[in-house]
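Colleague: Give me a model of this one.
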Amino acid sequence: MFESISLQAPLFLVVIFFLILPFHGNSQTSNPEQTILLKLKQHWSNPPSINHWTPSSNSNSTHCSWPEITCTDGSVTGIVLINIDLTTTIPPFICDLQNLTHIDVQNNYIPGTFPTALYNCSKLQYLDISQNYFVGFIPGDVNRLSTQLRFLNISGNNFTGDIPSTIGLLPELQVLQLSQNLFDGSFPPEIGNLSNLEVLKLEFNDFMPSTLPSSFGRLKKLRELWMRVTNLVGEIPETIGNLMALEFLDLSTNDLTGDIPSGSFSMKNLTEIYLFKNRLSGMIPRTIEALNLEVIDLSENNLTGTIPEDFGKLTKLTQLVLFSNQLSGEIPTTVGSLPALSDVRIFSNNLSGELPPDFGRYSMLKYFEVPDNQFSGRLPEFLCHNGALAGVIAFNNHLSGELPNSLGNCRSLRSVRVHGNRFSGDIPTGLWTSFNLTELMLSNNFFTGHLPDELGANLSRLEISNNRFSGEIPAGISSWRNLTVFIASNNLFNGTLPQELTALPALTTLLLDGNRFSGHFPSEIFSWESLSTLNLSRNRLSGQIPAEIGSLPRLTELDLSGNEFSGQIPPEIGNLRLTSLNLSSNLLTGRIPVEFENAAFDSSFLNNSYLCTINPSLGIDVCSSKPRKSNRISSQLFILICISAVMFILALLFGFFVIRYNGRRKGELDSTWKLTSFQRLNFTESDILSSLIDSNTIGSGGSGKVYRVPVNRSGEFVAVKRIWNSKKLEIKLEKAFLAEIEILSRILHSNIVKLLCCMSSENSKLLVYEYLENCSLDRWLHGRKRRSGVTGSVRHDVLDWPKRFKIAVGAARGLCYMHHDCSPSIIHRDVKSSNILLDSEFNAKIADFGLAKMLIKHGEPNTMSSVAGSFGYFAPEYAHTTRVNEKIDVYSFGVVLLELATGREANDGDEHTNLADWSWRHIQENWPITDALDGEIKEQCYLDEMSTVFKLGIICTGTLPSSRPTMKEVLQILLRHNHQPAFAEKNGGSEYDAAPLLKNSRRENVLENGNGGLAWNV
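Modeller: Now for the predicted structure:
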């Protein structure tokens, strides 16, 4: 028997071998769920981010260890594929994973219509397909999705039409997010049937004008209702008060009318309420029961009456925003004592009485904005009691008394604007020198006292006109290095203008008119490289007008009238490109410069008895044919020349000692700095360090100074950005420094500024860039501005249209590279004209990446902790939600396009509007586009191109992010339309029509075309 078994054993083993061979050969994919996942990977073209999805012989359930996959009891229940560049549809066989409950494919490029294939996922509870390229309608049978569905997010796509009523037949739905699409139909009242709904987001959709359904009042579990920019009209229904679980309500930026329902303040769980930018009227409800309220924003409505006394009971309230209404009466005293209050914005009302004295005493008050009211009495003493106050904005009231001494000890303070009141007395000493203060605006009061020798290091704007300040301008004014605007008109200042006044390189506006200054004009003014406006009128200045004024490169407004200037007008002044000139009422002699002998300057030379011209229409004497006898050099001029020579010699001696001192320091400095290069360098550390002196400063900002540093004898320069050495800003600036290093060190593109190296020591950090000769686009377009109160921009030179178009294309190339060619993509977050630098040929380069952020990495939230950037360039959804994607850069670039086309500034408008809004209103009112274009460069041969750029700017600044084109599409439009009467882009299903229209009531007119792409009709 044993013998027979032994003989048959080989045969038995052979049979076993052939039986198990198929299983062994297929062991890597024997698990059916793993097979489906690998098939999904293949369907999605094997994206690199899931290369680790590979079969394994170690275990049949190895796929459960993949980070994108969730398993329960060994079976796949969840798939999370966020931002991995999926570019094809969701296949039907995904539902072969029979236990699948969770699908999240947000932030990809998935095309096609609504994925009805998911109807077969019978256990699906969570579906997120947001931020993709889905188009078309939401199907009428959407209720065929799993009856267990609890979470549905389709935001940030291109869905159009109506939201079907059948959406109300998903009984377990708790979260419904349909925001930021292209819906242009209606939303159904049947949403009110979703009895388990907790979050409803419909914001940023261009629905047909609709009222807020009363049926929404049945959503007893609703915690958040987001309906900003949804074309709501009519009154808010009383049933809104039935939403007793509501914590957040945003119905802002619609066209709502009528009174605010009293029930809206009776919801005890409500923490935030936003109803701004509607046409609500009536009084704010008197009875407040929502004691959990943290935010109230009822701004920009038509509300009347008084602020309810019950607001003083809201102990959790952090933001009280009521500006731009018609509220009257006093602020309840108890509001000033609220313990959590940090943001008070109640400007532009008819409020009166005294401000509650306890504002800031019991809370970390940060923003206090009460201008354009009728408040009287004193400014509250405790505004900065807890050391958080950033701004005191209280202009145009009837406030009186002295400024609180506590403001002088407020280190957090950045802005003080109290002009247009009745304040008196001296300015608190510490306020002049406050380190973080950037603007101090005290005009139109009764302040007294003298100017200080020192100002705060960051103060850039000082306005003190129409007060009673007296004394001389101190010699220490030369230390006011960062001052850009100094307005001190109509005070009691006297003495001479010190030479030190001309040592302010950042100064753009200097107004000292209406004082008692005497003596001669300072003899050397070469440091005023940025000065665009100079007004010294109505003083007692004498002597000759210095010829050096004619060498100021950016001067556009000059007023020296009402003085005692004598001698001839220097012919060099004719070199200036002045938009305004007034030399009237002096003692000037001789012929006026030929450049001003035209009607544009017919009132510029009046009341000068010995001036003459060959143009009789100017109202002054006509020059005789005989030349006047020239006066010999006066003794005064001789003395002036001697003084200048002495000062020149002293300057040379000073420069010699500085060079020797820096030479001695080189050895010490070189040994303490670490240099990391990213390019091949033709300079050393000591070349950089020895040139970081004030005379080489070309700019400054919140994070530091920028220097223009020579690196060799052939005239080459680099730009060096030095981070401020401040312990208080250390962490924030360290992040900004590392952000620029991380991004710029990896980028090599002709339209992005090149980072050459970085240098760091224990106390300082340096970034060394290529130097661009023509500085920023902002300086060319706007010239750093400007007389206070003047609307529109004043340029130091006119940038013609071909150069502007070249700049637009170059900047678009740089942003396109960042968005589409970098991996991961890069969002700049602070695109603006001052961050677009120009080389000698006016090639544009994107700069300043301190705010840039790599696009979302797997598992990280796609938001920023706070909104960064610049006013006028914010995308509306970014300022509201801090959500980060490429479309915020597209919006900002659209503002730059509008700047290029109109010559206006990004924040051009009143206190609460900007260039994008102004441009849209221009179109909406059917005004000719040509009227919006920059008149200084508007030529017939460029009108089509300028109009197209203007319309493209409007498209890019659309309210809805999904309606904005990508930077790749923007670049294609610009390239195709250069000097062509019309353009059309048909590539990948996108068509751009330069038709003259925008006829609907919104900023966008975005239509689905036959190829599944988008068509922008501008």
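Colleague: C-alpha from now on. contacts and neighbour counts both.
Modeller: OK.
Colleague: Select the longest helix from the chain.
Modeller: helix 635-670 (DSSP state H).
Colleague: Remind me what that helix packs against, helices and strands.
Modeller: Secondary-structure packing of helix 635-670 (3 or more CA pairs under 8 Å, 6 or more residues apart in numbering; DSSP states H and E): helix 685-689.
Colleague: Please give the structure of this sequence too, so both can be compared:
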Amino acid sequence: MVKVGVYVALGIIGGLLACIAVGAAFIYTNRKREREREREEGSMIKNGDLELQQLSLSIRTTSENTKVSFEGSQYNFEDPITTTDATTPHKMRIEYYTIEELQKATEDFNLSNLIEGSVYHGRLKGKNLAIKRVTSDTISKIDYQIFQERMHRHPNTIRLLGTCVTEGPDSYIVLEYASNGSLKDWIHGGLAIKSHFIASCNCFLTWNQRVKICLDVATALQYMHHIMNPCYVHRNIRSRNIFLSEDFSAKVGNFGMSKCVTHETEDQEGQHNAACAGYLPPEYLKGGTISAGIDIFAYGVVLLEILSGKPPIEEMEDGNGTVKLSDEIKHVLQPEDGDAERLRGWIDTSVGENYSFDAAVQLANLARSCVEDDPSLRPTAGEIVEKLLRLAEELPDEEEQQFNYIPGESSTKPLVRAAAAKDL
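Modeller: Here you go, the predicted structure:
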């Protein structure tokens, strides 16, 4: 009887072990199949990304809450980057707006909301937006691939938030809003854009702000030229396309729109307009050569604008022709007696006296190297960042005042209406 009891107990234990083994094998097999299915689905989505991007141009929502996302991601453009691994891909969502939504946001594209050219300020769902009217052909040329990955978001570039494709000739792109306007607005005329609902005044950027803006833009170029793979050439770096956030951080606009540059830089006859010609290097004007050197040359011109307060190209005093800043700096920095005083007199007077002249000399020489006729002699974006970092570290502590202000020259004219009335 004892032996029978032992055998029965062993049988029961063996049966239980067999059941546990079968269950474990079943669970393992199911998990393995799920992982394989997830890999297959991920591969299918990855291969279908291009098709999604192409199809997205014709998709429009009929509700404020309807959104199209890549790979089902709930990524919000307003969310900060929390990942510590910059190489980990995260899918970004492009929002699609209806024309009714944009009309509501801009008060039916009222002139009081006009920022410049075809760009309007709008407010929708509690967010400030910059809404730009473009052609449908322009929308088709936007490089959506670089907006698809979260790792391609950089704090010094203006973000593309969404698009609106209409049945008419005009379509729209919706961009991140920069509350302090463009760099051009600040360095040419001293028009401060603190907000579109506060009166304008004659205010000017301080020396510290100018150096930091130079560094921000250089950091964006370093990202485009050295970190993105393949590297990205912006082709439209200029003060008009550099925007200032509420804390005066600089953000490069038109990111992802390099294929649309021709429409902005050439007139109907294919000739480069005067405003853009001052930013274009000799190799592009002569042969249309496109390389990272184009951005470096244009960036050098922006540095010269920041230093001098002058436009990239202007008429000569005698009225006989024009002169480019990229040529003028070569004469200002000629190795002759008194060249230091010549540079001192050339620097924008609105900066005042609260700056290091040695730092100004370094910045002028850096700008001079960026606008070399030979692209091989120009520094890389990485080299520019290194030099500007050293300048930024030596900046003196700045007072609480955010910008230089000229007393007695303020204006009570609302800024948006002033901008609309200006010849921009």
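Colleague: Post the TM-score for the overlay when you can.
Modeller: Once superposed, chain against chain, the TM-score is 0.59 (TM-score structural alignment, normalised by the length of structure 2); 282 aligned residues with a CA RMSD of 3.3 Å.
Colleague: chain center to the longest helix along structure 2, what's the gap?
Modeller: In structure 2, ranked by residue count with DSSP H as the criterion, the top helix is helix 2-56. Relative to its parent chain, helix 2-56 of structure 2 has a centroid offset of 47 Å by CA atoms, centre = their mean, to the nearest Å.
Colleague: helices or strands next to that helix in the packing?
Modeller: Using 3+ CA pairs under 8 Å, 6+ apart: helix 2-56 of structure 2 touches no other helix or strand.
Colleague: continuing past that helix, what's the next helix or strand?
Modeller: Downstream of helix 2-56 of structure 2, the first helix or strand assigned by DSSP states H and E is strand 68-69.
Colleague: Which SSE is immediately downstream of that next one?
Modeller: Helices and strands here follow DSSP H and E; after strand 68-69 of structure 2, the next one along the chain is strand 93-96.
Colleague: same for that next one, what does it pack against?
Modeller: Strand 93-96 of structure 2 is packed against strand 68-69, strand 160-164, with contacts defined by 3+ CA pairs under 8 Å, 6+ apart.
Colleague: which of those strands is buried the deepest?
Modeller: Mean neighbours per residue, mean count of other CA atoms under 10 Å, is largest over those for strand 160-164, with a mean of 22.
Colleague: against structure 1, where does that strand fall?
Modeller: Aligned by TM-score structural alignment, strand 160-164 of structure 2 falls on residues 755-759 of structure 1.
Colleague: Which stretch of structure 2 is stretch 636-652 of structure 1 matched to in the alignment?
Modeller: Alignment note (TM-score structural alignment): stretch 636-652 of structure 1 is unmatched in structure 2.
Colleague: again but with stretch 955-970 of structure 1, I slipped
Modeller: Taking TM-score structural alignment, stretch 955-970 of structure 1 hits residues 369-384 over in structure 2.
Colleague: what range in structure 2 does stretch 377-396 of structure 1 sit on?
Modeller: Using TM-score structural alignment, stretch 377-396 of structure 1 pairs with nothing in structure 2.
Colleague: And stretch 8-17 of structure 1, by the same measure?
Modeller: With TM-score structural alignment applied, stretch 8-17 of structure 1 matches no range in structure 2.
Colleague: Return the set of buried residues in that stretch.
Modeller: Within stretch 8-17 of structure 1, no residue is scored as buried using 16 or more other CA atoms under 10 Å.
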